[in-house]
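Peer 1: One predicted model, sequence on top.
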Amino acid sequence: MTSRVAATRYARALFDVARKESSDIQQVGRDLGEFSRLVAGNELLARTLSNPAIPVQRKRAVVEQLLARAGQISPVLSKLLLMLADRDRLALLPELSTAYESRLMENAQIVRAQVTTAIELPPERAAALQQGLVRATGRQVQLETRVDPSIIGGAVARIGSTVYDGSVTTQLQKVRERLAAGAAE
């Protein structure tokens, strides 16, 4: 099983248990993200928790100390973090945090759209594009914009595995293909 698949399963289980136990699923997500960033931001800590040569008991002790210092962390999340330490799966934390965030967004009917344009979008154009994507998907859209001058003009929007390509580069490529097909006849 790949680490991404395992992280997604842990995230789903955490989400389901947190919701079942009436925990604040948003707060669990924030706590998980903060814990994951804490570990990732400290190179020594990250190496310690992901090093297979370090005994599991020692990793659990480190996680217990971190949880004690953190204070108000959801019991559901605390149990998961200790279980990950016991199973030597703490290296999954970054992917688990990302998967949990995706699960939260899915639950809230929000999709993430990555939009690439040739130039920076003015705020009013970004808002109009976001509204168009809301109409196209029927969900709330969290817009992430990127600039890539190589698309010449237009925009490329990626929502999950669906790509809406309205770039000038793609349109020129299609014209080239039609011209080449017409010349071949």
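Peer 2: Looks like it arrived, so ask away.

Peer 1: contacts and neighbour counts: CA atoms only from here.
Peer 2: Will do.

Peer 1: in stretch 77-92, what's buried?
Peer 2: 77-78, 80-82, 84-86, 88-92 (16 or more other CA atoms under 10 Å).

Peer 1: Could you report the distance from the residue sitting nearest the centre point of the chain to S74?
Peer 2: What sits nearest the mean C-alpha location of the chain, by CA atoms, centre = their mean, is T98, with 4.0 Å. Counting by CA to CA, to the nearest Å, the gap from T98 to S74 is 18 Å.

Peer 1: Can you list the neighbours in contact with the host helix or strand of L172?
Peer 2: Using DSSP states H and E, L172 maps to helix 168-184. By CA atoms under 8 Å, 6 or more residues apart in numbering, the residues outside helix 168-184 that reach it are S150, I151, I152, G153, G154.

Peer 1: Got another one to weigh against that:
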Amino acid sequence: MKRDPLAFRYANALFNLAKERDQLKLVGEELQAVKDVFEKTNLLDEVFRHPSITNEEKKELLNKNFGTQVSGAVMNLLMLLVDRKRISKILAVADEYKRLSYQSQGVAEATIYTAKALTGDEKIAIKETFEKKTNQDEILLEEVVDPDVIGGFKIRIGDTVYDASVASKLKRIHNRMISGNASR
């Protein structure tokens, strides 16, 4: 995943502040809640990008909706983003903060694609295997059932994809046959 350098700078500053105050989890939860509200209500497109709405009106709206719900650090970030006309970066800032927080705790998010749903034992075995392979303390596994995988699995951890699917093996065999080099 390509990182947004500007969002990373804001997230990194907030991360360092939260870490200093021992509020990593709290700030992460608050940012996720703010992100959820922006995504579900379409506030960015309808209000915050509207040219006739002033920064003061935007700040008042944020204060009204989040003032008692989030910490001062998150509220200050929101106000700063409005002042600098970068409130549209809030979703990317939340994602970058989450990434930094997980990285500091040895946690990685992973998406696994399988042809059929995994059993509990299979999930545990895959998690343990990839925790060791990637030197992570914990892997948060999201499962996606994709019949195109045919069998096996494909797992994405950060920017790395491990492909042990039948579909990819068939594709490699097909490509070798087409190139006339089936001996590999």
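Peer 2: Okay, I see it. Since the model is a prediction, treat every value here as computed from it, not as a measurement.

Peer 1: After superposing, what score do the chains get?
Peer 2: The TM-score (TM-score structural alignment, normalised by the length of structure 2) is 0.87; 180 aligned residues with a CA RMSD of 2.3 Å.

Peer 1: same for whichever helix in structure 2 runs longest, what does it pack against?
Peer 2: In terms of residue count, the longest helix belonging to structure 2 (DSSP state H) is helix 24-41. Helices and strands touching helix 24-41 of structure 2, by 3 or more CA pairs under 8 Å, 6 or more residues apart in numbering; DSSP states H and E, are helix 5-20, helix 72-83, helix 90-105.

Peer 1: helix or strand right after it?
Peer 2: Note on helix 24-41 of structure 2: by DSSP H and E, the next helix or strand toward the C-terminus is helix 43.

Peer 1: And that next one against structure 1, how far off on average?
Peer 2: Following superposition, helix 43 of structure 2 is found to deviate from structure 1 by 5.4 Å on average (mean CA distance after the TM-score superposition for structure 1).

Peer 1: How far away from the center of its chain is that helix?
Peer 2: Its chain's C-alpha centre and that of helix 43 of structure 2 lie 20 Å apart, by CA atoms, centre = their mean, to the nearest Å.

Peer 1: Distance-wise, check D22 of structure 2 relative to F15 of structure 2.
Peer 2: On the measure of CA to CA, D22 of structure 2 and F15 of structure 2 end up 10 Å apart.

Peer 1: Looking at those two, which one has more neighbours?
Peer 2: F15 (23 against 11; other CA atoms under 10 Å).

Peer 1: give me every residue that touches the more buried one.
Peer 2: So F15 of structure 2 contacts L24, Y97, L100, S101 (CA under 8 Å, 6+ apart).

Peer 1: got JSON lines for those, with distance to K59 of structure 2 too?
Peer 2: Formatted as JSON lines, these follow (distance: CA to CA, whole Å):
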{"residue": "L24", "distance to K59 of structure 2": "24"}
{"residue": "Y97", "distance to K59 of structure 2": "22"}
{"residue": "L100", "distance to K59 of structure 2": "27"}
{"residue": "S101", "distance to K59 of structure 2": "27"}
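
Peer 1: dump the residue contacts of the residue nearest to V17 of structure 1 when sequence neighbours are not counted.
Peer 2: The spatial neighbour of V17 of structure 1 that comes closest, neighbours along the chain excluded (CA to CA, 6 or more residues apart in numbering), is V76 at 7.3 Å. With contact taken as CA under 8 Å, 6+ apart, V76 of structure 1 is in contact with L14, V17, A18.

Peer 1: Show me which of the residues you listed are buried.
Peer 2: Looks like the contacts of V76 of structure 1 have L14, A18 buried, using 16+ other CA under 10 Å.

Peer 1: how about the contacts of V76 of structure 1 in a markdown table, adding distance to G29 of structure 1?
Peer 2: Below are the contacts of V76 of structure 1 laid out as a markdown table (distance: CA to CA, whole Å):
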| residue | distance to G29 of structure 1 |
| --- | --- |
| L14 | 10 |
| V17 | 13 |
| A18 | 10 |
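
Peer 1: Relative to Q114 of structure 1, which of the contacts of V76 of structure 1 is nearest.
Peer 2: L14 (26.8 Å; CA to CA).

Peer 1: got the contact list for that closest one?
Peer 2: V76, L77, L80, Y100.

Peer 1: And the buried residues of stretch 77-92 of structure 1, which is closest to L121 of structure 1?
Peer 2: Among the buried residues of stretch 77-92 of structure 1, and counting by CA to CA, the member closest to L121 of structure 1 is L92, at 35.5 Å.

Peer 1: what does the closest one align to in structure 2?
Peer 2: Counting by TM-score structural alignment, L92 of structure 1 corresponds to K89 in structure 2.

Peer 1: What are the buried residues along stretch 103-119 of structure 1?
Peer 2: Using 16+ other CA under 10 Å as the test for burial, stretch 103-119 of structure 1 gives R103, L104, M105, I110, V111, R112, A113, Q114, V115, T116, T117, A118.

Peer 1: thought the first one was touching R12?
Peer 2: In other words, R103 of structure 1. Yes - the pair R103 of structure 1 / R12 is scored as a contact, 7.1 Å apart, by CA atoms under 8 Å.
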